[in-house]
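*Asks:* Using only what follows, build the 3D model:
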Amino acid sequence: MNHDLRVFYGWVRRSREILFGYCASLPPEIYLREHPDFAFGSIRNLHAHVADCYLWWVGTVGLGQPPTGIRGSEVPDVATMRAVFAQADAVVEEALQTFNQLDRVYEWTHPVRGWKARVSQRWLLLHPITHEFHHKGQITALGRVLGYPAVLGPGVDTDLVNPEF
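*Replies:* Reported below is the predicted structural model:
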């Protein structure tokens, strides 16, 4: 499998851990608090949406696994969310081991809605990653709106890939 994708996903996981540290520092009620002006309503729900994106695109579309349909309401706290992301990591690992035609474009049809998308195995891996970073910004913005800005220290950022050199 493409070694670069494996290394890059390791960087994504390290960056995710920074966000998990921030979320774990929040009072539990803040992690769960709904805010009507934010998509998905709460930090927890945004987090669940990100994990579900990995499980859907990589697991269901890419690997043919049954849909999981992770919902924020099923995840009571940050510790449980870590377990959900462990499932997503396992799915990505399986894809990294089995995807063998990364750049072959094919048409995929949604099994219920019928809409079509042209995808590749590489896209199935990279789309959830870019999606995750988009929502990390929303998570930290919502935290700031709720009175808990992310104070991460010099050179630490949740919106960037944090490589280990």
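
*Asks:* C-alpha from now on. contacts and neighbour counts both.
*Replies:* Will do.

*Asks:* Tell me which residues touch L124, please.
*Replies:* Neighbouring residues of L124 by CA atoms under 8 Å, 6 or more residues apart in numbering: 57-58, 61-62.

*Asks:* where's it, which helix or strand?
*Replies:* L124 belongs to helix 121-145 when assigned by DSSP states H and E.

*Asks:* quick one: buried residues of that helix?
*Replies:* Of all the residues in helix 121-145, those buried under the rule 16 or more other CA atoms under 10 Å are 121-126, 128-129, 132-133, 135-136, 138-143.

*Asks:* neighbours around V50, how many?
*Replies:* Each residue near V50 was counted by other CA atoms under 10 Å, and the total is 22.

*Asks:* In contact with it: list those residues for me.
*Replies:* In this structure, V50 makes contact with 128, 131-132, 135, judged by CA under 8 Å, 6+ apart.

*Asks:* go with 10 Å
*Replies:* In this structure, V50 makes contact with 56, 70, 85, 88, 128-129, 131-136, judged by CA atoms under 10 Å, 6 or more residues apart in numbering.

*Asks:* One more, please, to line up against the first structure:
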Amino acid sequence: MESLNEYMEHQYQWVKHSRKKLFDYCSTFVTEDFVKPISFFGNGGSVRSLLVHVVNTYKAWIVCRGMALNTDFLKEEVVSSMKDVIPIYLDIDVHVDAFIKNSRQKKLGVTFMRNGRLCTLSPFHLFSHVITHEFHHKGQILSISRCLGYQPIDTDIIS
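*Replies:* Predicted structure coming up:
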């Protein structure tokens, strides 16, 4: 049987495969649509704002809490196109890969304060949180694209 770390490594490969499909699709958007907010979506409501929000979530949970590293959070104004997004996610991939490899030593979990209470989460819990969060917002991005007149593609991990 494979170790939990090996399962996380495999699962993150599927996340990256699905993300590539989304990024290739989003690269076809005109700039105005990439940054256009749709009022009924949260976190800024644009494709750009959701992609920035997702990467900042990886930074908060994996880099800061999971690895106890300092990081600068991304401001959406520095992202004007998918060409700006791709290297940012490649950098996050490096951190996630290191987190997975290093989580073998952190089986007891990560303890921190959240909403005034002490929480302890396992590395697997943190990992699961960020990837399900990414998939939630991926669905929103596909819905935004439909609102903008695009035909969403299949970005499932089984294709």
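
*Asks:* TM-score for this pair?
*Replies:* Overlay of the two chains. TM-score (TM-score structural alignment, normalised by the length of structure 2): 0.88; 155 aligned residues with a CA RMSD of 1.9 Å.

*Asks:* before we move on, the earlier item: TSV for the contacts of L124 of structure 1, including distance to L26 of structure 1, secondary structure and neighbour count?
*Replies:* Formatted as TSV, these follow (distance: CA to CA, whole Å; DSSP: H, G, I helix; E, B strand; the rest coil; neighbours: other CA atoms under 10 Å):
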residue	distance to L26 of structure 1	secondary structure	neighbour count
W57	30	helix	23
V58	30	helix	28
V61	34	helix	20
G62	35	helix	23
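
*Asks:* so which of those residues hold up in structure 2?
*Replies:* Compared against structure 2 with both residues aligned by TM-score structural alignment, their matches' CA atoms under 8 Å, the contacts of L124 of structure 1 retain 57-58, 62.

*Asks:* Tabulate the residues you listed in a markdown table, adding columns for distance to V92 of structure 1.
*Replies:* Listed next are the kept ones among the contacts of L124 of structure 1 as a markdown table, based on distance: CA to CA, whole Å:
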| residue | distance to V92 of structure 1 |
| --- | --- |
| W57 | 10 |
| V58 | 7 |
| G62 | 10 |
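
*Asks:* wait, which of the residues you listed is closest to E94 of structure 1?
*Replies:* Top of the list for closeness to E94 of structure 1, among these and by CA to CA, is V58 at 9.2 Å.

*Asks:* Which residue in structure 2 occupies the aligned position of the closest one?
*Replies:* When structure 2 is aligned by TM-score structural alignment, V58 of structure 1 is paired with I62.

*Asks:* From S18 of structure 2, how far out is that match?
*Replies:* In this structure, I62 of structure 2 and S18 of structure 2 are separated by 20 Å, where distance is defined by CA to CA, to the nearest Å.

*Asks:* which SS class is the residue lying closest to D52 of structure 1 once chain neighbours are set aside?
*Replies:* When the adjacent residues along the chain are set aside, D52 of structure 1 lies closest to I70, with 5.4 Å between them (CA to CA, 6 or more residues apart in numbering). For I70 of structure 1, the secondary structure call by DSSP: H, G, I helix; E, B strand; the rest coil comes out as coil.

*Asks:* Okay, and the most centrally placed residue in structure 1 sits in which element?
*Replies:* If you average the C-alpha coordinates of structure 1 and look for the closest C-alpha using CA atoms, centre = their mean, you land on V50, 3.5 Å from that point. Under the criterion of DSSP H and E, V50 of structure 1 resides in helix 43-54.

*Asks:* if we can go back for a sec, for the residue nearest to D52 of structure 1, give me its contacts.
*Replies:* Contacts of I70 of structure 1 (CA under 10 Å, 6+ apart): 45, 48-53, 55-56, 84.
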